[in-house]
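S.K.: Fold the stuff below for me.
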Amino acid sequence: MPSARPLLPLRSRTAPADLGTQGDTLNDGMELAQSIMAAFVALLLLGFMVAAWTHRQSVHHVTEDILHKMIDLAPAEAGFLIFAATAAANVFCLPSIGLWLGAGVVFAHIYHPNVLEGALAGTLAVFLGLVVGSLTAFTLGRTLCQSCIARRLQHLEWVEVLNAIVATEGWKFVMLARMSPVLPLEAFSYACSFTNVTALGFAVGCFGSLPITFFWVWMGASAESLRMDDDPGSKKLGVHTTLLLIGISLVMFGIIARLSTRRYQEIMDRRIPSVAQQRLSASQEHLSVEATPIDEAFRQEVQRLRRSSNLRHWRGFLSPRRVSV
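M.R.: Here you go, the predicted structure:
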């Protein structure tokens, strides 16, 4: 992929003013179709939620039945199912944190009373699925789904910031961003496919998800272990040891989250001004009259990019609406 220019166009406000109405009509039609599809999906999900609530007893029994069948499987078989489910969730941009907690519950049963061993086995299955799913999404974003994802990314300002950062930081920024507990990994994989990072660099960056993955699997495993441990002779030591490990995990999780967020913000503060300057330069080339003084426009552009670069906004490209911040 080319590295000398951005992979996505600037927002429409920086485009030439003499664009024809045919392109606008086409875009409006595409946005209408996407809005209808989004509404259909929302109604479908609402229908599933209503059905699940109406038949909640049946859903509860089905869930218990699935859990019992997973527990009765061999460790390799259970690990493969969790691996496949996690990979599929990442490809289809579905939240997978429930699978992480579920892996802890399943492997806590399989390896009981060795809760730490079960958490490590669950982490391995989830992490491998996460890496394979992320790499698959990354590849699809550069091949089969390129035009579809591009329509959603081209109006998002933070994509330009991401591309500028990855051009200089490479896999190190990918690893740093994936350490954040608020980053939607499913969206991030597709967004990275439109940057200059190599597939190998992206794969190395995926290791940033390992601490967060272990934390959530460990939480599920330790909670289930505490629930299962009914032996009066071993409950005291088991509970104290498990609670101690949970406390240590929470502290380490907080430290990693704080350090990664601080480092992320430092990189953003360093790169956003240059991206804002490039956007203003491109705008001046196309617009004959400046709407605001250059200093004021630069300040507004920097503030806009900082707001749009919040990690919590990175699910925005899944929405058919244009993001304006």
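
S.K.: C-alpha only now, for contacts and for neighbours.
M.R.: Fine.

S.K.: mind checking how far Glu79 is from Thr86?
M.R.: That one is not Glu; residue 79 is Gly. Gly79 sits 11 Å away from Thr86 when distances are taken as CA to CA, to the nearest Å.

S.K.: of the two, who's got more company?
M.R.: Shown here are Gly79 and Thr86; by other CA atoms under 10 Å, Thr86 has more neighbours (28 against 24).

S.K.: show me what contacts the residue lying closest to that one once chain neighbours are set aside?
M.R.: Ranked by CA to CA, 6 or more residues apart in numbering and with sequence neighbours excluded, the top spatial neighbour of Thr86 is Gly129, at 5.1 Å. Gly129 sits next to 82-87 when contact means CA atoms under 8 Å, 6 or more residues apart in numbering.

S.K.: same thing but at 6 Å, please
M.R.: With CA atoms under 6 Å, 6 or more residues apart in numbering as the criterion, the residues that contact Gly129 are 83, 86-87.

S.K.: let's see this one next to it:
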Amino acid sequence: MNKTVRTLLIVAVLAVAFFAIWKSGLIETVSDFDAFRAMIERAGFWGYFVYVLIFIAAAVFSLPASVITITGGVVFGPVLGALLALTGATVGAAAAFLVARYLARGFIVEKFGENAIFKKIEAGVEKNGKDFLILTRLVPVFPYNIQNYAYGVTNLNFGMYVIISAITMAPGAFIYAYMAGEIAVNGISTKLFIQLIIAGILLFGVSQIPKILAKKKGIDMSDIK
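M.R.: As a prediction, this is how the structure comes out:
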């Protein structure tokens, strides 16, 4: 099959899939905590798989993920909810990366290659490699879902991309899911207040990693802003 025809066919399939998701009302559901929670709970045992699949779809189609993460902590508990959220987010990021690299690379480069974010990421990876990925994952300058596709058209190693993405997403996934699960189980308490302080300290510590890494590697932080 001609490469151009194959690319257009894949893009068409993705477009149809997104249209189906939109028509099903899933976008509205994952934006509504109560509705999404009810849907996962109704799924029973299959709720685990449904949850992860929806998280993957959120990454591939750039759907809102905050409610999904919080719902995981409430429905499945702090630890399991965080693990499921991290699994879904990592697989989804990997899927978007592979779509950009192998399935729709030509289309993405043609349509978005001149986009400022894409150009900065491409230049950053060329100059600093995986260190640039770490920085942009920890410093929320570029939209997360756009990064997934942008990195797919760079020369970044897929395995390294997945590992770094999982590690850098883990703190946020665990903190948000844990806090949501704790509130659902024990409500607002002194224990929660102390945990929030600890979580704040941890997030602050994580936010300092990019600065330390940039200084050690000699990377100009203005390159990613």
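
S.K.: quick revisit: so what corresponds to the residue nearest to Thr86 of the first structure in the second structure?
M.R.: When the second structure is aligned by TM-score structural alignment, the residue opposite Gly129 of the first structure is Gly88.

S.K.: hang on, the earlier thing: checking the residue nearest to Thr86 of the first structure next. Helix, strand or coil?
M.R.: Secondary structure, DSSP: H, G, I helix; E, B strand; the rest coil: Gly129 of the first structure is helix.

S.K.: Next: Cys93 of the first structure.
M.R.: coil.

S.K.: residues near it, how many?
M.R.: Neighbours around Cys93 of the first structure, by other CA under 10 Å: 21.

S.K.: What sits closest to the residue opposite it in the second structure once aligned if chain neighbours are left out?
M.R.: Under the alignment by TM-score structural alignment, Cys93 of the first structure pairs with Ser62 in the second structure. Using CA to CA, 6+ apart and skipping residues adjacent in sequence, the residue nearest Ser62 of the second structure is Asn145, 5.6 Å away.

S.K.: In terms of helices and strands, where is the equivalent of that neighbour over in the first structure?
M.R.: Here Asn145 of the second structure is matched to Glu186 in the first structure, going by TM-score structural alignment. For Glu186 of the first structure, the element it lies in under DSSP states H and E is helix 185-192.

S.K.: So which elements touch the helix or strand just after that helix?
M.R.: Downstream of helix 185-192 of the first structure, the first helix or strand assigned by DSSP H and E is helix 199-205. Under the contact definition 3 or more CA pairs under 6 Å, 6 or more residues apart in numbering; DSSP states H and E, helix 199-205 of the first structure sits against helix 171-178.

S.K.: The helix it packs on vs the second structure, mean deviation?
M.R.: Mean deviation of helix 171-178 of the first structure from its aligned counterpart in the second structure after superposition (mean CA distance after the TM-score superposition for the first structure): 2.6 Å.

S.K.: Could you list every helix and strand in contact with the helix or strand encompassing Leu101 of the first structure?
M.R.: For Leu101 of the first structure, the host element (DSSP H and E) is helix 97-110. Using 3+ CA pairs under 6 Å, 6+ apart as the contact test, the elements touching helix 97-110 of the first structure are helix 115-142, helix 210-228.

S.K.: what do you get if the cut-off is 7 Å, keeping everything else the same?
M.R.: With contacts taken as 3 or more CA pairs under 7 Å, 6 or more residues apart in numbering; DSSP states H and E, helix 97-110 of the first structure sits against helix 56-72, helix 75-91, helix 115-142, helix 210-228.
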